[in-house]
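S.K.: sequence first, predicted model second:
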Amino acid sequence: MGTDRLAALPPVREVPAERVREALVGTPTVVVLDDDPTGTQTVRDLPVLTRWTADDVAWALDRDTPAFFVLTNTRSLGPADAAARTREVVRTCLAVAGRRGTDVVFASRSDSTLRGHFPLETDVIAREAGAPDAVILAPAFPDAGRVTLDGIHWLRDGDGLTPVADSEFAGDATFGYRSSRLAAWVAEKSGGAIPAADVAEVGIEELRSGTITLPRARVIVLDAVVDDDLRAAVLALLAAERAGARHVYRVGPSFVRARAGQDAQPPLDDAELAQAVGRGTSPHGLLVAGSHVGRTSRQLERLAARRDLAHVELDVAAVLDGVPLEGVVTEVLDGLRQRTTLLSTSRTLVTGRDEAESLDIARRVSAALTTVAGRVVGESAPAYVLAKGGITSSDVATESLRADRAWVRGSMLPGIVSLWAPTSGPPLVVFPGNVGDDEALADVVDRLEEAACA
């Protein structure tokens, strides 16, 4: 499928974000449980929590925004720990909202290429918050070329469409899958507990017709090629919820933007960046790269070709052997005094014999990476920190920077790569492993370095 199918689509029905904002008046706050920090890349001016004490949740609710994020980082956890963490967050949010006499609804934000704990996380939310009428499945992320069409999830490159199951992401050591049709994917990931017959699809033709009827089903899949498609679906969902329907959302980043009543915004401009970065003891930035997808490796190669970097590599085999980290910390600090410094893991991906062992290796390597980054930031605050990779970004935010509360200020590239302003500490750029062209990382670093020197 490609050019012919896209050309045959009905015209986009424009649904302004303002219409969604009007429909949001009086509706519950959306709590977005984000399984890594990259779900924030499509939005701006929303709160983010990396802890979920009652005080933290109350702080977020006091911001009076249509949504806020809670960074659970469950994609880095095994199933039992992911369930326990999700349960804890949901219970805390429900308790705080209950004491305040307010309502919340939950969105489980996960990877737009379908990696993550599904249906485990939505099952936990349903048990704690009450069984929903349906789980809304909307992984589309048009900004990054992920679209859902005819119930199938695709990677879009220009006018070409590749089924997501044919991509490198489907071969993930922990969260791999075989199905691109989302009904079959639900059945596959649930081990048959949710058969494909219990999954309904809302197609692109209906979304663009102006009349949307939500089907009765355990899971409802939403087609989406552009944000207007998602906003059309959001209006139908809000109408159903006003009439008493209850939903749990399992979504990609773009649905959160639509559900929060936000439109696509241009990247942060030079003046905004200059205000955000450059206040550290070092005039340069610290880059932390843990992602091993091919796109990240290509981006790192292009960055090194375009900029004179200090590059310190954390050897994965040495980490797994328990080699002390002091020498790596010293090397990064020496580099940061003179120029932009990249701290990365060695590029050879080390996996275990099974899913659990692969997760354990990933956690140990990430812990070493963030320990080094934390010691460096504690001794010489950089102008900014850029974290490359979802789990890496989460661990840098929570462990290295201790950024318990932050604001998403906006994106560095159109619809991708977000800048966080923690309530204390250096700004953090969250750069997913699987987005942007080969020059994207170098482009972002160029802008950050210019802003730091402004």
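M.R.: That came through fine.

S.K.: could you use CA atoms for every contact and neighbour count after this?
M.R.: Fine.

S.K.: wait, what's in contact with Ala454?
M.R.: Ala274 (C-alpha atoms under 8 Å, 6 or more residues apart in numbering).

S.K.: any idea how far it is from Ala271?
M.R.: Ala454 sits 9 Å away from Ala271, taking C-alpha to C-alpha, to the nearest Å as the criterion.

S.K.: OK, contacts around the residue lying closest to Leu149 once chain neighbours are set aside?
M.R.: Spatial nearest neighbour of Leu149, excluding adjacent residues (C-alpha to C-alpha, 6 or more residues apart in numbering): Asp223 at 5.1 Å. When contacts are counted by C-alpha under 8 Å, 6+ apart, Asp223 touches 138, 140, 147-151, 201-204, 207, 229.

S.K.: now do Ser209
M.R.: Contacts of Ser209 by C-alpha under 8 Å, 6+ apart are Arg13.

S.K.: from Ala193, how far off is Leu401?
M.R.: 40 Å.

S.K.: surely Ala170 and Trp185 touch.
M.R.: No. Here Ala170 lies out of contact with Trp185, judged by C-alpha atoms under 8 Å, at a distance of 11.1 Å.

S.K.: pasting the second one now:
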Amino acid sequence: MNIQAKDILSRYPALSKQAVDTLWEKERSSFTHQIIVLDDDPTGVQTVHGVSVYTDWTQESIEQGFLEDNDIFFILTNSRAFSEEETRRVHQDIAERTAAVSKQLNRPYLLISRGDSTLRGHYPLETEVLYQTLKEQGDSIDGEVILPFFYEGGRLTIEGVHYVRQEDELIPAGETEFAKDRTFGYRSSHLADYVEEKTGGRFPAKDVTLIPLHLIRKLAVDEITDLLMNVNGFNKIVVDAAEEQDVRVFAIALMRALKQGKRFLYRTAAAFTKVIGDITSRPLLTASELVDPDSASGGLIMVGSHVQKTTDQLHKLKELPQLHFIELDAHLVLEPERFREEVERVRLDAEENVREGVTTVIYTRRERLDLGENMKEKELQLSVDISRAVTSIVQNFTVRPRYLIAKGGITSSDIGTRGLGVKRADVAGQVAPGIPVWTTGEESKFPHLPYVIFPGNVGAVTTLRDVAAMLENRT
């Protein structure tokens, strides 16, 4: 049942920022863990800036991340586009290498599985593989923190129920289009029930520990710490949060528990990574900070995500008359030769327009390819094939665009890693709430390119249009 946001939030008193900041400074100043965030698509950096993103997980890259001045770095796995077997293998490799580097450098660490704030992805597979692998390495883990709160996207958890905010209403996540995802769908909005559902009953809802909002708003740090200290057996901890300060209060208690020897894994959205990484807020990026004023070429916008929000945003984007639009018939993926011809047609058309200074939008056909029942793995594979074809357009592009926007998680990951050949990027900040920008590295196809990573499920219906208009105006 939908509820009015003001009705439920009015039940809880506001936190004192000064009181929270005082406690935070005391705890965070003595916190020495290295924070490694495993990002299942490139949107996990949508709350941070001034951090590194690595697109591989070799032991050398992990060690380089540990040795940076920052105490947080991201590894882009893009596992939401993986099969279960590939997801298992990658997370086992990362856990083994992280444990080895930690022992080599004698530094403790936090391992965060950053997932979708609307609960889609390989859960519980990712954290269970991390848990089992670390256990084999001699590292005991007491529990798992589940914290999908993401304010910029309107994802709030209150009284254990996860909501998606639309205008002034809070809709239980299990009643949204995201819960109907053909690959990662679910029924439960109450996160304890979600855990029981996703684990097939191995972790019953009754055993899940809730960190409730009423304790957080009372600043009851000692009580929250006690709740964390009592968790064992890899049981789950669900954290309420309706604003970023709520996450900060929880993190204060968490750091106290860690200092007393507790160990946890984390399945969270982007807000927790910003808070635990102690990353400040910064103003949104402007065109003057991103776009080379001397560039005569047009921008390039690649739209791949098929959630309804993206389709609605694409329709609004078409209101900008100066843009050139090209549809890629992705359904031709079932006919490989015709599909190759289609991809080549689109690339040549786009190159011609970008070269002439016209920003070009390439978007995949909006109707989802539906193969019928019991074909989830096949559909996932075809979506990967389509994404690789879209990626090849960037990979083979002969004109440097003024900027590049990629819409959708899988799309933006494949374009970043395969299309642009990025090995390490710097996160410049956000161009709109929840929409991060990479500055590509020297090794990439187009060094120092502003690369806007636009999640499929983020933003108002006008946000894609507004971002493009801002970059076009260079103001």
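M.R.: Happy to help now that I have it. In this text, all values refer to a predicted model and were calculated from it rather than measured experimentally.

S.K.: looking at Ala170 and Trp185 of the first structure, which is more packed in?
M.R.: Comparing Ala170 of the first structure with Trp185 by other C-alpha atoms under 10 Å, the one with more neighbours is Trp185, at 23 against 20.

S.K.: which strand or helix spans the more buried one?
M.R.: Taking DSSP states H and E as the definition, Trp185 of the first structure sits inside helix 182-189.

S.K.: quick one: that helix to chain centroid distance?
M.R.: Relative to the centre of its chain, helix 182-189 of the first structure is centred 21 Å away, using C-alpha atoms, centre = their mean, to the nearest Å.

S.K.: the helix or strand just after it vs the second structure, average offset?
M.R.: Counting by DSSP H and E, the next helix or strand C-terminal to helix 182-189 of the first structure is strand 199-202. On superposition with the second structure, the mean distance recorded for strand 199-202 of the first structure (mean C-alpha distance after the TM-score superposition for the first structure) is 0.8 Å.

S.K.: how about the following helix or strand past strand 199-202 of the first structure, aligned to which bit of the second structure?
M.R.: The helix or strand immediately downstream of strand 199-202 of the first structure is helix 204-207, counting by DSSP H and E. With TM-score structural alignment applied, helix 204-207 of the first structure matches the range 213-216 in the second structure.

S.K.: which positions in the matching stretch come out as buried?
M.R.: Leu213, Leu215, Ile216 (16 or more other C-alpha atoms under 10 Å).

S.K.: what residues does it touch?
M.R.: By C-alpha under 8 Å, 6+ apart, stretch 213-216 of the second structure touches Tyr12, Ile158, Glu159, Val221, Glu223, Ile224, Asp240, Ala241, Asp246, Val249, Phe250.

S.K.: mind putting those residues into a markdown table with secondary structure and distance to Arg340 of the second structure?
M.R.: Output for the contacts of stretch 213-216 of the second structure, formatted as a markdown table (DSSP: H, G, I helix; E, B strand; the rest coil; distance: C-alpha to C-alpha, whole Å):
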| residue | secondary structure | distance to Arg340 of the second structure |
| --- | --- | --- |
| Tyr12 | coil | 57 |
| Ile158 | strand | 48 |
| Glu159 | coil | 51 |
| Val221 | helix | 58 |
| Glu223 | helix | 60 |
| Ile224 | helix | 56 |
| Asp240 | coil | 48 |
| Ala241 | strand | 47 |
| Asp246 | helix | 50 |
| Val249 | helix | 53 |
| Phe250 | helix | 51 |
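
S.K.: read off where stretch 401-415 of the second structure ends up in the first structure.
M.R.: Stretch 401-415 of the second structure maps onto residues 382-396 of the first structure, going by TM-score structural alignment.

S.K.: for the equivalent of Val32 of the first structure over in the second structure, give me its contacts.
M.R.: Alignment note (TM-score structural alignment): Val32 of the first structure maps to Val37 of the second structure. Neighbouring residues of Val37 of the second structure by C-alpha under 8 Å, 6+ apart: Ile72, Phe73, Phe74, Ile75, Leu111, Ile112, Ser113, Arg114, Thr273.

S.K.: give me the neighbour count for the second one.
M.R.: Phe73 of the second structure has 24 neighbours, counted by other C-alpha under 10 Å.

S.K.: quick one on the thing from earlier: by neighbours, which of the contacts of Asp223 of the first structure wins?
M.R.: Counting neighbours by other C-alpha under 10 Å, Ala140 comes out on top of those with 31 neighbours.
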